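# Sequence plus the predicted model coming up.
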Amino acid sequence: MMKGFRLRWLLIGFMGLPLGIAHADMPSPEPYLLVRSMRMLQDQVASGKPEALPMLNRVLGHIAGQLEAASPDVWQKPANAYAILIYLLNGGNPQVVRNILTTTKLDSISPKLVAGSLAYADGNPLGIVDNFSGELPPDIPSELVASISLVTAAQLAAIDAPTALKRLDFIRLTAPGTLLEEAALRRGLMMAANLGDKEKVKLLARNYLQRFALSPYSEDFFRQLVDAVMVLKGKISNDEIEEIASLAWTGARLPFYLRIARGAIVVGDMPRARFMSEKAKALAQSIKTDDTQAQLYLGISNVGTDKTTDAVKMLSELPKDRLHERDLKLLEAATAMGGRILEQPSVVPGETPQKSVVKAGAATTDIKVKVDTPKSEVTIDPMIDETRKKLDAIDALLGKAKK
């Protein structure tokens, strides 16, 4: 109770006074208290409290000034020395930390922790992994261990995804409800997808939507989730995707369906594109918002099917001023393909034009001969084959646009 009161007092002090007055008239808190107040605000940001984000930006600037002005002997206290590393690894000013670490001898902490932190400040991934790998000192704060796990997971993802994912799992277990957990859930989606672990993707998505749906970083979460679904392809069903989407609030669900639909079109998965665009269209209509994009994707997904005529009509009636430039290119390509399909002469199933030649001097007559063709011997119509190729070419037309 007393610890929480002190932190609230710190925040009220930061926000209630101009920075210059606060610096002159208020006692300077120790660095570990300053960093703790920063972390408390970050966790509130992750939980979706709207007032926390602007307050955090002000607090970060104030803390940077306080740390720069701190006496060198302050850093000999282990709690303060560890705090400055936590500050750095959680969005603190790298130049401020670099100046302190390079001008002050920190006898109370491991040199490898200092070297790894400097590597992080310098954007040196090899230095980060090299110095932060292996067993960490047993006496360091759990929050620093979680912070190190997060930054090293990002570096390990491309070379050792299973280990990277285990580090994110460690964060979820040891730092629940924090910004660290929120980040671990977001970053774990693509790692799990690249490993083909559908159940892990679903678990991470459910946890995020149930715990951090109001986070200001949720936009990045949905981008990661869409990419994860695209990587999993047929391993995850449309019903499973819809189950995940049902946990999101309506305003987030609609763009999620649309992103999946567009991504499916780009990779040529028309059944998935059709399913998602139908969901998006129904949802847009139910909340009385613009459904132009949903209709576009639905129309495109139906080109080349028995609904081609209706699809082309739908596409031709779309208001182009409501579409993004990249979607206009999709519209143009789909309309052209639909037009070519409709221009082809229809063929009566089971009947083949034949030319019969009668005796000399007699006329030749075109007749239709009914042919019983076993289904197993039916060949692909050249036009259908051409249509499929055109659909595959959409990606090239878009220049492999981002989903």
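Alright, I've got the coordinates.
# Please make it C-alpha for all contacts and neighbour counts, starting now.
Noted.
# Please give me every residue in contact with Ala153.
Listed by C-alpha atoms under 8 Å, 6 or more residues apart in numbering, the contact partners of Ala153 are Thr163, Ala164, Leu165, Arg167, Leu168.
# Relative to Lys198, how far out is Ala192?
Per C-alpha to C-alpha, to the nearest Å, Ala192 is found 7 Å from Lys198.
# Same drill for these two, tell me which one is more crowded.
Set Ala192 next to Lys198 and count neighbours by other C-alpha atoms under 10 Å: Ala192 wins out with 23 against 19.
# In a helix, the more buried one, correct?
Yes: using DSSP: H, G, I helix; E, B strand; the rest coil, the assignment for Ala192 is a helix.
# That one reaches Leu165, doesn't it?
Yes: taking contacts as C-alpha atoms under 8 Å, Ala192 lies within contact range of Leu165: 7.3 Å.
# Now do the strands in this protein.
Along the chain, counting by DSSP state E, strands occupy 351-356, 365-370.
# These: which one's closest to Trp249?
The closest of the strands of the chain to Trp249 is strand 351-356. By C-alpha to C-alpha, the value is 53.4 Å.
# quick one on the thing from earlier: from the contacts of Ala153, which single one is nearest Ile367?
Looking across the contacts of Ala153 and measuring by C-alpha to C-alpha, the closest to Ile367 is Leu165, at 68.0 Å.
# quick one: the closest one from Leu113, how far?
In terms of C-alpha to C-alpha, Leu165 sits 22 Å off from Leu113.
# Same check on Asp392?
50 Å.
# next one: Leu67
Distance from Leu67 to Leu113, by C-alpha to C-alpha: 19 Å.
# Which one of those two is surrounded by more residues?
Higher neighbour count among Leu67 and Leu113: Leu67, with 21 against 18, using other C-alpha under 10 Å.
# Alongside the first one, take a look at this:
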Amino acid sequence: MRWTAAALAFAFLAVGGANAHAAGTLELYKMVRSLQLVQDQLARGDHAAMPMQQKMLAMIDERFRTAGTEEFEDRRNLTALLVYAMSGGNPTTIEVVLSKLRLEGEDAVLGKGVLAYMTGQMAKAGEILAPIDPMARGSETGAFVALVKGSIMGIKRPEAALKLMDQARLLAPGTLVEEAALRRSLPLVLALERPDRFLVLAEQYTRRFLRSPYASEFADAFVEGMVTFHDAITEKQIETIVSLMNPAQQEAIYLRLARRSTIKGQVDRSAFASSRATAISRQVDGEGDPRATLYQAISSITSENVEEVLENLEKVDPDQLSPRDRRLLLAARAIAAEVLALPTGVEPSVEEASQPAVSKTVASHASEAAGEETLAHTPTGSEEHPAPAISAEAALSEKPSEEVDTVSQELVSSVREKLDAVDRLLGEVEK
């Protein structure tokens, strides 16, 4: 199949490049089938097909624009038009062509619905496409219809959307449609709180489409699932899926999981992911990744080991981190240093207790690294994403026997709240 796709595509491009008139004589449905073959190769990891896809889309677009209405009397060409529309085609071209045709029945409904979808009118598209049964249309257009309808419903109607994604996969196995359906199913099972189904879908995607150019979206959803289903998915189950990846991919996933778990305050998961990332990094490069050290240090902080954590944080070289993680490191250092500086034997005044003891330090350190005015000021309670402060009043318990536990809980909670706030601020700056 790989050779066939390449041969068809190159033959198609050769004809188009050598003679524009000759390209104009190619049957529309044959051109679109060649495009689908190339897109399926993309889904399976042939990134070299990306520029080929762009060239083919441009040529097919021109071909549809100049096609006569009589060409669409051939049912195969009409089907090709609808498939092209749902395969990343030009909405302007689709609108021009549809305006020339006198479609009837379900074809007319599908044409209007697809055009609405392509132009971003999701609610309208959903209403128009509602009566169309993807399974009744067969594999050529049915798979695309199921994918489009499921994408429109999304997490607003996750149960129905997931059923449509299953139909898309059933109608078009091994294609870009199946890749997209699998990838878009993960947020749906997250919304439905189905960890077992999440694991099945994640493993299927990892085995079939991990080399897809769209796999980064899968990685985001996979990591989010590991955090969301923290209590339902075991470390062994995570390792089973991640082991299907190559070492570089494994390290990347574990680092992302470590960072996300750290921000969410999931100490055990962060420690697990950090240690796995470090082990894999040492196998590949002979040394640990500084990001793993950073996340592990932050997630393991308690009232008893603040000095040790700060010492470990000081060993992390900021120059080896991304700008975002560099700010996170500086914020974590500032928080730990501020905690060590807190008085432990003096009851703070009401005014002092109400002051954000750490937020100014965090913001100033983060802004110093980022050079962003957005982070340079101390957020107030009226702003969208305030940085919550350590409560000195809560940290100093009136019951000496509970002092250690109280301080530890307050410290861990506050540190993670700070990091979460800083993370949100960094996200806003990067947008």
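Received it, and whenever you're ready, just let me know what you need. Fair warning: this is a prediction, and the values are worked out from it, not measured in the lab.
# which residues of the stretch 251-400 of the second structure fall in helices?
Secondary structure of the stretch 251-400 of the second structure (DSSP state H, counting those that start in this stretch): helices located at 267-285, 290-299, 306-315, 323-341, 350-353, 359-370, 373-376, 392-395.
# Among those helices, show me which one is buried the most.
When the helices of the stretch 251-400 of the second structure are scored by mean count of other C-alpha atoms under 10 Å, the highest mean neighbour count falls to helix 290-299 (a mean of 25).
# Which residue range of the first structure does that helix align onto?
Taken onto the first structure by TM-score structural alignment, helix 290-299 of the second structure occupies residues 292-301 there.
# Stretch 29-36 of the second structure now?
Stretch 29-36 of the second structure maps onto residues 32-39 of the first structure, going by TM-score structural alignment.
# and what of stretch 267-274 of the second structure?
Using TM-score structural alignment, stretch 267-274 of the second structure pairs with 270-277 in the first structure.
# quick one: the match of stretch 29-36 of the second structure to the second structure mean distance?
Superposing on the second structure and averaging over aligned pairs (mean C-alpha distance after the TM-score superposition for the first structure), stretch 32-39 of the first structure comes out at 1.1 Å.
# how far does that stretch sit from the chain's center?
Its chain's C-alpha centre and that of stretch 32-39 of the first structure lie 29 Å apart, by C-alpha atoms, centre = their mean, to the nearest Å.
# Which helix runs longest in the second structure?
Taking DSSP state H as the criterion, the second structure has its longest helix at helix 403-430.
# Looking at the contacts of Ala153 of the first structure, which is nearest Pro382 of the first structure?
Using C-alpha to C-alpha, those come closest to Pro382 of the first structure at Leu165, 47.1 Å.
# counterpart of that closest one in the second structure?
Using TM-score structural alignment, Leu165 of the first structure sits opposite Leu162 in the second structure.
# For its match, give me its contacts.
Leu162 of the second structure neighbours (C-alpha under 8 Å, 6+ apart): Gly150, Ser185, Leu188, Val189.
# If we use 7 Å, what do you get?
By C-alpha atoms under 7 Å, 6 or more residues apart in numbering, the contact set of Leu162 of the second structure is Gly150, Ser185, Leu188.
# what's the answer for Val223 of the second structure, then?
Val223 of the second structure touches Arg256, Leu257, counting by C-alpha under 7 Å, 6+ apart.
# Kindly report the same for Leu8 of the second structure.
Contacts of Leu8 of the second structure (C-alpha under 7 Å, 6+ apart): Ser34.
# Count the residues that sit near the corresponding residue of the first structure for Asn77 of the second structure.
Asn77 of the second structure maps onto Asn80 in the first structure, with residues paired by TM-score structural alignment. Per other C-alpha under 10 Å, the neighbour tally for Asn80 of the first structure reads 19.
# Grab the nearest non-local neighbour of Asn80 of the first structure.
Tyr32 (4.9 Å; C-alpha to C-alpha, 6 or more residues apart in numbering).
# now the one you found: how far from Ile100 of the first structure?
For Tyr32 of the first structure, the distance to Ile100 of the first structure - C-alpha to C-alpha - is 15 Å.
# do Glu343 of the first structure as well
Glu343 of the first structure is 73 Å from Ile100 of the first structure, by C-alpha to C-alpha.
# And for Leu296 of the first structure?
Counting by C-alpha to C-alpha, the gap from Leu296 of the first structure to Ile100 of the first structure is 56 Å.
# same question, Asn207 of the first structure
Distance from Asn207 of the first structure to Ile100 of the first structure, by C-alpha to C-alpha: 38 Å.
# Between these two, tell me which one has more neighbours.
Ile100 (19 against 16).
# show me what contacts that one?
With C-alpha under 7 Å, 6+ apart, Ile100 of the first structure has no contacts at all.
# Alignment lookup: it to the second structure.
Ile100 of the first structure maps onto Val97 in the second structure, by TM-score structural alignment.
# now swap in Thr352 of the first structure and tell me
Thr352 of the first structure maps onto nothing in the second structure, by TM-score structural alignment.
# Could you count how many residues lie near Thr352 of the first structure?
Neighbours of Thr352 of the first structure using other C-alpha under 10 Å come to 13.
# my guess is it contacts Ile367, does it?
No: under the criterion of C-alpha atoms under 7 Å, Thr352 of the first structure is not in contact with Ile367, lying 8.8 Å apart.
# shared neighbours of these two, which are they?
What both Thr352 of the first structure and Ile367 touch, as defined by C-alpha under 7 Å, 6+ apart, is an empty set.
# if we can go back for a sec, how about the match of stretch 29-36 of the second structure: buried residues?
Buried residues in stretch 32-39 of the first structure, counting neighbours by 16 or more other C-alpha atoms under 10 Å, are found at Tyr32, Leu33, Leu34, Val35, Ser37, Met38, Arg39.
# And stretch 174-192 of the second structure, by the same measure?
174-190, 192.
# which residues touch it?
39-40, 43, 144, 147, 154-155, 158, 162, 165, 168-169, 172, 197-198, 201, 205, 209, 218, 221, 225.
# Narrow these to those that are buried.
39-40, 43, 144, 147, 154-155, 158, 162, 165, 168-169, 172, 198, 201, 205, 209, 218, 221, 225.
# From the residues you listed, which land in helices?
Those of these lying in helices (DSSP H): 39-40, 43, 144, 147, 158, 162, 165, 168-169, 198, 201, 205, 209, 218, 221, 225.
# Give me the neighbour count for the counterpart of Ala130 of the second structure in the first structure.
Under the alignment (TM-score structural alignment), Ala130 of the second structure maps onto Ser133 of the first structure. Residues near Ser133 of the first structure, counting by other C-alpha under 10 Å, number 14.
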